[in-house]
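Engineer: sequence and predicted structure, then a few things I'm wondering about:
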Amino acid sequence: MTTSTAVTAVKAYWMSGIGHCNSAEIIHHYLTTNNIQRSDSTWVALQSIIGFGAENALKAYLASADMTRDALLKKPFGHNLRNLLNEAKVRGLNAYAVDSGRPQLITELEKFISLCGDDYQSFNYRYIEGDGVTLLGAGSSTDNVIRCLQHLLNIVESKAGLSF
């Protein structure tokens, strides 16, 4: 992959991750501020947006660590958040795992992926298929995941020297 192609892939994933994380933050604030019932399907849509934010943030990190876009799109990666996170750890994400004043990055991402990764990977949040889907808690657990994803995107921004 040429340098300009690599930067383009990193920036594309980074920008998409920022957009989805910002959207998740806005929707979560709206849902909690207005006491929207957990049975409202907007909560399911929020999980899908958080999942897509996680996918793009992890792919941005991996692209900044020299993984090709082609490799990221195919198995074993694709929409598999668990495999994306594991590969990010292999490629040095652990070095950024703890930042003062923030939840631990790896721990929060692992919790989110163990709860929601399978539903995200099988598109259950997009189409609300199956008997039900797993939702994060309405308060701090959702906030923690969003903040961790934003932190990961900041890591990518610094690492790759990105800006809008």
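Structural biologist: Sure thing, it's come through. Residues are numbered from 1 along each chain as shown.
Engineer: switch to C-alpha atoms for all contacts and neighbour counts from now on
Structural biologist: OK.
Engineer: list the buried residues in stretch 76-91.
Structural biologist: Within stretch 76-91, the residues that qualify as buried by neighbour count (16 or more other C-alpha atoms under 10 Å) are 77-85, 87-89, 91.
Engineer: and stretch 109-117, by the same measure?
Structural biologist: Neighbour counts over stretch 109-117 (16+ other C-alpha under 10 Å) mark 109-110, 112-113, 116-117 as buried.
Engineer: pull the distance from it to the chain's centre.
Structural biologist: Between the centre of stretch 109-117 and the centre of its chain there are 10 Å (C-alpha atoms, centre = their mean, to the nearest Å).
Engineer: could you list the residues in contact with that stretch?
Structural biologist: Here stretch 109-117 makes contact (C-alpha atoms under 8 Å, 6 or more residues apart in numbering) with 47, 51, 80-82, 85, 134-136, 145, 148.
Engineer: pretty sure Ala138 sits against Thr32.
Structural biologist: Yes: Ala138 is in contact with Thr32 according to C-alpha atoms under 8 Å; the separation is 6.9 Å.
Engineer: which strand or helix spans Ala54?
Structural biologist: Taking DSSP states H and E as the criterion, Ala54 maps to helix 42-64.
Engineer: which parts of the helix or strand harbouring Ser141 are buried?
Structural biologist: In the assignment (DSSP H and E), Ser141 maps to helix 140-160. Neighbour counts over helix 140-160 (16+ other C-alpha under 10 Å) mark 142-157, 160 as buried.
Engineer: and here's the other structure:
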Amino acid sequence: MPYLIPGIGHLNLVKISYNYLNENNIPREDSSWIALHFSPGLALEVSLKACLSQLGFSTDQLKTGKFGHRLDALTNAVEESLDGNPQAFNKFLILRPVLGELIDCIGADYLNMNYRYLEGDEVFSIRPGDSFLNAISLVESVCNITEFLQSQKT
């Protein structure tokens, strides 16, 4: 299934990196924290694209145009596309408030690749602790919805 395997891979990378940085008390000034900020957005992007792919969107549709790296557009498309599937729709609605908060927090920086090409150390939208854990949980939930949609097709 397109996007799901990379989504899970990026999610696992976030978990491993976050746990390592925390357990080893790596200072926030370390460049590893800056690099880690890009990963939750990427994991979220590809997990939302996996969900949309399962709902019939083509890879070409998801790469360009109104989607690309726009987490808000991807989220809105998932919500609209799940409207005909009450079970999946209700699972997604539960996530919607936290998803909105995460997108408000990182969406513009992620879209503009501010974490990828950071020149200084000023971009720290996601703080260690609950925000990272919420991001991890959120991506896991989107992947679970995608797997649920896939199971309905078999």
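Structural biologist: Arrived safely. Quick caveat, the model's predicted, so the values are computed rather than measured.
Engineer: coming back round to it: who's more crowded, Ala138 and Thr32 of the first structure?
Structural biologist: The residue with more neighbours, out of Ala138 of the first structure and Thr32 and counting by other C-alpha atoms under 10 Å, is Ala138; that gives 16 against 13.
Engineer: the more buried one corresponds to which position in the second structure?
Structural biologist: Under the alignment (TM-score structural alignment), Ala138 of the first structure maps onto Pro128 of the second structure.
Engineer: so that match versus Glu147 of the second structure, what's the distance?
Structural biologist: In this view, Pro128 of the second structure and Glu147 of the second structure are 29 Å apart by C-alpha to C-alpha, to the nearest Å.
Engineer: could you do Asp72 of the second structure as well?
Structural biologist: Going from Asp72 of the second structure to Glu147 of the second structure by C-alpha to C-alpha gives 21 Å.
Engineer: do the same with Phe38 of the second structure
Structural biologist: Per C-alpha to C-alpha, Phe38 of the second structure is found 24 Å from Glu147 of the second structure.
Engineer: what residues in the first structure pair up with stretch 105-115 of the second structure?
Structural biologist: Residue span in the first structure matched to stretch 105-115 of the second structure, by TM-score structural alignment: 115-125.
Engineer: so who does Phe52 of the first structure touch?
Structural biologist: By C-alpha under 8 Å, 6+ apart, the contact list for Phe52 of the first structure reads 17, 20.
Engineer: any idea what it aligns with in the second structure?
Structural biologist: Under the alignment (TM-score structural alignment), Phe52 of the first structure pairs with Leu42 in the second structure.
Engineer: tell me, how many residues neighbour the nearest residue to Gln104 of the first structure once chain neighbours are set aside?
Structural biologist: Spatially, and ignoring its direct neighbours in sequence, Gln104 of the first structure is nearest to Val98 (5.0 Å; C-alpha to C-alpha, 6 or more residues apart in numbering). Applying other C-alpha under 10 Å, we find 13 other residues in the vicinity of Val98 of the first structure.
Engineer: tell me the SS of Val98 of the first structure?
Structural biologist: Secondary structure assignment for Val98 of the first structure (DSSP: H, G, I helix; E, B strand; the rest coil): coil.
Engineer: surely it is in contact with Leu105?
Structural biologist: Yes: between Val98 of the first structure and Leu105 a contact is recorded at 6.2 Å, counting by C-alpha under 8 Å.
Engineer: got a list of what the residue positioned nearest the centre of the second structure touches?
Structural biologist: The centre of the second structure sits closest to Leu44, judged by C-alpha atoms, centre = their mean, with a distance of 1.1 Å. Neighbour list for Leu44 of the second structure: 7, 71, 138-139, 142 [criterion: C-alpha under 8 Å, 6+ apart].
Engineer: how close does stretch 107-118 of the first structure sit to the second structure?
Structural biologist: In the superposition with the second structure, the average deviation recorded for stretch 107-118 of the first structure is 1.0 Å (mean C-alpha distance after the TM-score superposition for the first structure).
Engineer: quick one: distance of that stretch to the chain centre.
Structural biologist: Here stretch 107-118 of the first structure is found 10 Å from its chain centre; the criterion is C-alpha atoms, centre = their mean.
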